[in-house]
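Enquirer: Predicted model, plus sequence, below.
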Amino acid sequence: MQHIRTLRHSGCFAWHVGVDANPLCRRWDRIEAVVVAVLIVVACAMIPVAWWVGHAVYDAGVRTAATQTATRIPTTATLTQPAPTAAGGQDPGTRTKVPAVGQWRLPNGAQRVGTVAADVGAPAGTAISIWIDASGAPAPAPMSRDQIIMQAGLGVCYTALATLVLLAAAFRLVRWRLDRARFLAWEREWAYVEPRWMRRRGADGTP
């Protein structure tokens, strides 16, 4: 029984993809089946491509993080005056970061005063961990491992999404062209069959 059910499912699949000997399966149906098979193969082939894109993005992120770590120095800034109590009308309870004036020491021992990101309402004298570049100006922290992994994951997702969109668009275009060909073929066949069918109905006395 299981063998019969398997054969039945196989026959249904063959009928749907147009590879059986069904006379109702036209040339356009077989072309569509071939196109679907090709698109499936392309989609499967894009899996390692998406993985390669993610790996390349990850490697690029690692190199960027290494460069940032080599050219930036962690230090501590001290606020010289209280940070603003609100940022653009935002609720102070949200503890958003606001620009504040602070000072920090450079590797050569010199003092630098500038703008740093501090918590809303932070009092003067608050110590804030910052990163500075070779010129001594504040700079973003080097990319973390989590950020690198997130970028690599986004690269994989974007590649897969772009592939699916392009394949779906290609299938829709091919399906539209094949449907037009089907309709034209049906019109030609009906133009050939209709006169004979009408004459037969008249000969049989069918109204």
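Expert: That came through fine.
Enquirer: CA atoms for contacts and neighbours, from now on please.
Expert: Noted.
Enquirer: where do the helices sit along this structure?
Expert: Secondary structure of the chain (DSSP state H): helices located at 2-17, 27-71, 145-203.
Enquirer: Packing partners of the first one?
Expert: Okay, so that is helix 2-17. Counting contacts by 3 or more CA pairs under 8 Å, 6 or more residues apart in numbering; DSSP states H and E, helix 2-17 is packed against helix 27-71.
Enquirer: got the angle between the helix it packs on and helix 145-203?
Expert: 170 degrees (axes from the mean of the first three to the mean of the last three CA atoms, to 10 degrees).
Enquirer: chain center to helix 27-71: distance?
Expert: Averaging C-alpha positions (CA atoms, centre = their mean, to the nearest Å) puts helix 27-71 11 Å from its chain's average.
Enquirer: for stretch 98-112, same thing?
Expert: 41 Å.
Enquirer: Next, the distance between the ends of that stretch.
Expert: End-to-end distance for stretch 98-112: 19 Å, by CA to CA, to the nearest Å.
Enquirer: what does that stretch contact?
Expert: 75-84, 86-87, 113-120, 136 (CA atoms under 8 Å, 6 or more residues apart in numbering).
Enquirer: alright, now check it against this:
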Amino acid sequence: MWKNSRAGGLPLRPGSTRRNPLMRRSDRIENLLTLAVIVLAFAMLPLAIFAGAKTAASQEVLAEQQTSEFRTVTATTLADSTGVTMSSDVAPSGVDTAPAKWTWGDQTRRADITVDPATPAGTEEQIWVDGEGNLTTQPMSASAARVAGVIAGLFTWFVVMMIAMSGFLITRASLNHARDAQWDRDLRQFLDSTTRH
């Protein structure tokens, strides 16, 4: 049985709604692009997970390497600490540093190290050095490696989707311009036809 879905009880054949006479080619293109963006968003999830897993694995290897190579030594400050202002995008922040020296084998190394405010000269501080005895940062932890993987996966998905959405919005703006121009042409043609009668 066909359902009477229009005024006047005219029968509507099954599947006839698939071809809307008011839907133009630009409308169909926009619908296809919308579907493509949605499909891409879901299709990018496995790729983002893969990228995050690869990044986490590489960072975990780096963390293990740093943990095995880096070690702590005792450094002695050579002067009182001084404040240094470091600019950032959020707000300027201050840290205190002091020149210090430490022994590595039969050599003496020197560098500015981060210390607490008002640290006097002659204070002993524990610092991290690499395999050659040079000043470095604390080794990366396993949890930090996993966080880096999560960030990499999210960043991959976000960048691809931003590019896709930018292309979609540019294309839709072009389609809207074409639709407006077509409506103007149709309206002028209609007005011209009515004035002739």
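Expert: Noted; the coordinates are in hand. Here the structure is a predicted model, which means the values were calculated and not measured.
Enquirer: What does the superposition give as a TM-score?
Expert: After superposition, the two chains reach a TM-score of 0.73 (TM-score structural alignment, normalised by the length of structure 2), with 174 aligned residues with a CA RMSD of 2.7 Å.
Enquirer: Any of the contacts of stretch 98-112 of structure 1 buried? List them.
Expert: The neighbour count (16 or more other CA atoms under 10 Å) marks 76-80, 82-84, 86-87, 116-120, 136 as buried among these.
Enquirer: So which of the helices of structure 1 is the most surrounded?
Expert: helix 27-71 (a mean of 16; mean count of other CA atoms under 10 Å).
Enquirer: how big's the offset between that one and structure 2?
Expert: With mean CA distance after the TM-score superposition for structure 1, helix 27-71 of structure 1 departs from structure 2 by a mean of 1.4 Å once superposed.
Enquirer: sorry, back to before: so which of the buried ones among the contacts of stretch 98-112 of structure 1 belong to strands?
Expert: 76-79, 116-119 (DSSP state E).
Enquirer: Just send the residues you listed back as TSV, with distance to residue 55 of structure 1 too.
Expert: Output for those, formatted as TSV (distance: CA to CA, whole Å):
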residue	distance to residue 55 of structure 1
76	35
77	37
78	40
79	41
116	35
117	33
118	36
119	36
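Enquirer: which one of these is nearest residue 129 of structure 1?
Expert: residue 76 (4.5 Å; CA to CA).
Enquirer: and stretch 66-77 of structure 1, how far out from the chain's middle?
Expert: So, by CA atoms, centre = their mean, the centroid of stretch 66-77 of structure 1 is 32 Å from its chain's centroid.
Enquirer: and it, which stretch of structure 2?
Expert: Alignment note (TM-score structural alignment): stretch 66-77 of structure 1 is matched to residues 64-75 of structure 2.
Enquirer: so what corresponds to residue 171 of structure 2 in structure 1?
Expert: Counting by TM-score structural alignment, the partner of residue 171 of structure 2 is residue 174.
Enquirer: List the contacts of its match.
Expert: 32, 35.
Enquirer: can you rerun that using 10 Å?
Expert: 31-32, 35-36, 168, 180 (CA atoms under 10 Å, 6 or more residues apart in numbering).
Enquirer: And residue 150 of structure 2, how far from residue 158 of structure 2?
Expert: From residue 150 of structure 2 to residue 158 of structure 2 the distance is 12 Å (CA to CA).
Enquirer: For structure 2, which strand extends over the most residues?
Expert: strand 93-104.
Enquirer: can you pull the buried residues of that strand?
Expert: Here strand 93-104 of structure 2 shows 96-102 as buried, counting by 16+ other CA under 10 Å.
Enquirer: Would you confirm that residue 128 of structure 1 contacts residue 76?
Expert: Yes. At 5.5 Å, residue 128 of structure 1 counts as touching residue 76 under the criterion of CA atoms under 10 Å.
Enquirer: what's residue 188 of structure 1 in contact with, if anything?
Expert: Residue 188 of structure 1 neighbours (CA under 10 Å, 6+ apart): residue 182.
Enquirer: re earlier: show me which of the buried ones among the contacts of stretch 98-112 of structure 1 is closest to residue 70 of structure 1.
Expert: residue 136 (13.9 Å).
Enquirer: residue in structure 2 matching the closest one?
Expert: Using TM-score structural alignment, residue 136 of structure 1 lines up with residue 133 in structure 2.
Enquirer: Likewise for residue 45 of structure 1?
Expert: In structure 2, residue 45 of structure 1 lands on residue 43 (TM-score structural alignment).
Enquirer: Show the end-to-end separation of stretch 126-142 of structure 2, please.
Expert: End residues of stretch 126-142 of structure 2 are separated by 22 Å (CA to CA).
Enquirer: Please identify the buried residues of it?
Expert: Going by 16+ other CA under 10 Å, stretch 126-142 of structure 2 has these buried residues: 127-130, 133, 135, 139-142.
Enquirer: What distance do you get for the equivalent of residue 196 of structure 2 over in structure 1 to residue 67 of structure 1?
Expert: When structure 1 is aligned by TM-score structural alignment, the residue opposite residue 196 of structure 2 is residue 199. In this structure, residue 199 of structure 1 and residue 67 of structure 1 are 86 Å apart, going by CA to CA.
Enquirer: Can you name the residues that contact the residue nearest the centre of structure 2?
Expert: Closest residue to the average C-alpha location of structure 2: residue 155 at 3.1 Å, with CA atoms, centre = their mean. Residues in contact with residue 155 of structure 2 (CA under 10 Å, 6+ apart) are 48, 51-52, 149, 161.
Enquirer: Residue 148 of structure 2 now?
Expert: 52-53, 55-60, 142, 154.
Enquirer: can you redo those as a markdown table with distance to residue 38 of structure 2?
Expert: Shown next, in a markdown table, are the contacts of residue 148 of structure 2 (distance: CA to CA, whole Å):
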| residue | distance to residue 38 of structure 2 |
| --- | --- |
| 52 | 21 |
| 53 | 24 |
| 55 | 26 |
| 56 | 27 |
| 57 | 29 |
| 58 | 31 |
| 59 | 31 |
| 60 | 33 |
| 142 | 34 |
| 154 | 17 |
